[in-house]
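# this one's sequence-less:
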C-alpha cells in the first residue's frame, strides 16, 4: 500500500494522536476538522457561520496540501452539537462546492472536541 501522511501548517495541528489526513492509493482521508485558526489555539465558536467557514478553510488547506480541491471530495460527514444548526452550517458548506456535491451525512452528537458546534471530515480521491 502506498500510504502518505498529509500535514500542513495552514490547518490546525491535530489535538490528539492522529494525522490531519492520510493519502493511500489515490484516496485522501481527512480527519474531522474544527474551527481552530491555524498556528494558534484560537477557537471560533461564537457564530456558527464563522465557525463553519473556518472548518471549511481548514479542510481546503489540507485538500490543497494533498494536491486536491473540493471537486475531488467524494464524501463528507458533518457532526453537529445541535441539529438546529443544520441550516446555517449547510448554507456555508454549500458555498465551497459546485453542483456536483459529494455524498454526505449529517448527525447530531452529544458532544464534540473542545465543545465546538461543528466538526467535518472528508474523503476525497484523485
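Perfect, I can see it now. Since this is a predicted model, take the numbers as computed values, not measurements.
# could you use CA atoms for every contact and neighbour count after this?
Will do.
# which residue ranges of the chain form strands?
Listed in chain order, the strands of the chain (DSSP state E) span residues 3-6, 21-24, 27-33, 73-80, 103-108, 118-125.
# can you put these in a markdown table and add distance to residue 12?
As requested, the strands of the chain are exported to a markdown table (distance: least, C-alpha to C-alpha, whole Å):
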| stretch | distance to residue 12 |
| --- | --- |
| strand 3-6 | 12 |
| strand 21-24 | 12 |
| strand 27-33 | 8 |
| strand 73-80 | 18 |
| strand 103-108 | 22 |
| strand 118-125 | 13 |
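# and stretch 115-126, what's buried?
Under the neighbour-count criterion of 16 or more other C-alpha atoms under 10 Å, stretch 115-126 has 116-125 buried.
# how about the strands of the chain, which one is nearest residue 96?
The minimum distance between residue 96 and the strands of the chain falls on strand 73-80, with 10.8 Å, by C-alpha to C-alpha.
# distance between that closest one and the chain's centre?
Distance of strand 73-80 from the chain centroid (C-alpha atoms, centre = their mean, to the nearest Å) equals 8 Å.
# what is it packed up against?
Strand 73-80 is packed against strand 103-108, strand 118-125, with contacts defined by 3 or more C-alpha pairs under 8 Å, 6 or more residues apart in numbering; DSSP states H and E.
# and here's the other structure:
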C-alpha cells in the first residue's frame, strides 16, 4: 500500500509528494533549506540552509509518525562540494550518535539561492 505524506511544516510542490510511505518505509523527497512559514531561503550560508533542510525533513518524518531515529539513509546534494565541511557541522548536530547511512553528491539542478537538497529514507515498520 502506498500513502502520500504531507505537512504544511515543510516546503511543498505540485510536482512531487513530500514523502511516500510504502511497506514500512518512508521515502522523503529532496527538501531544500526554505522556511515554509516565510516561503524564503533560511539564509545565505550552508549551515543555515542545512539546518532548515533537516528541520523540513524531520517535519515530514514526524507527519508520518516517525522520528529522526527511524532514518536509515540520507542523501545530500550540494551545489558547491566545498560546502561539505559546513554541511557536516549542522548534520552532526542532527545525527550525533549512530548516524544513518549517507551519500553526498553534486546537485545538478540550478535553483536560485539554494545550496543544498536533502532526501532520506526512514523505516517505520
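That came in fine, so what should we check first? Quantities reported herein were computed from a predicted structural model and do not represent experimental measurements.
# about what we covered before: what would the helices and strands packed on strand 73-80 of structure 1 look like in CSV with distance to residue 22 of structure 1?
Formatted as CSV, these follow (distance: least, C-alpha to C-alpha, whole Å):
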stretch, distance to residue 22 of structure 1
strand 103-108, 20
strand 118-125, 10
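# indicate which one of these is closest to residue 31 of structure 1.
Closest approach to residue 31 of structure 1 among those (C-alpha to C-alpha): strand 118-125, 5.3 Å.
# the inter-axis angle of the closest one versus strand 103-108?
Interaxial angle, strand 118-125 of structure 1 versus strand 103-108 (axes from the mean of the first three to the mean of the last three C-alpha atoms, to 10 degrees): 160 degrees.
# against structure 2, where does strand 118-125 of structure 1 fall?
Residues 116-123 of structure 2 are where strand 118-125 of structure 1 lands when matched by TM-score structural alignment.
# give me the nearest residue to residue 69 of structure 1, chain neighbours excluded.
For residue 69 of structure 1, ignoring the flanking residues on the chain, the nearest one in space by C-alpha to C-alpha, 6 or more residues apart in numbering is residue 63 at 5.7 Å.
# tally of neighbours for that neighbour?
Residue 63 of structure 1 is flanked by 24 other residues according to other C-alpha atoms under 10 Å.
# ok, now the one 4 residues further on?
Using other C-alpha under 10 Å, the number of residues around residue 67 of structure 1 comes to 10.
# just the angle between the longest helix along structure 1 and strand 118-125, please?
Across structure 1, the helix with the greatest residue count (assigned by DSSP state H) is helix 48-65. Angle of helix 48-65 of structure 1 versus strand 118-125, following the same axes, to 10 degrees, is 30 degrees.
# tell me which other helices or strands helix 48-65 of structure 1 touches.
strand 27-33, helix 86-94, strand 118-125.
# go through these and name the closest to residue 9 of structure 1.
For the helices and strands packed on helix 48-65 of structure 1, distance to residue 9 of structure 1 was read as C-alpha to C-alpha. The smallest value, 13.7 Å, belongs to strand 27-33.
# what does that closest one rub up against?
Strand 27-33 of structure 1 has contacts (C-alpha atoms under 8 Å, 6 or more residues apart in numbering) with 18-23, 55, 58-59, 62, 66, 119-126.
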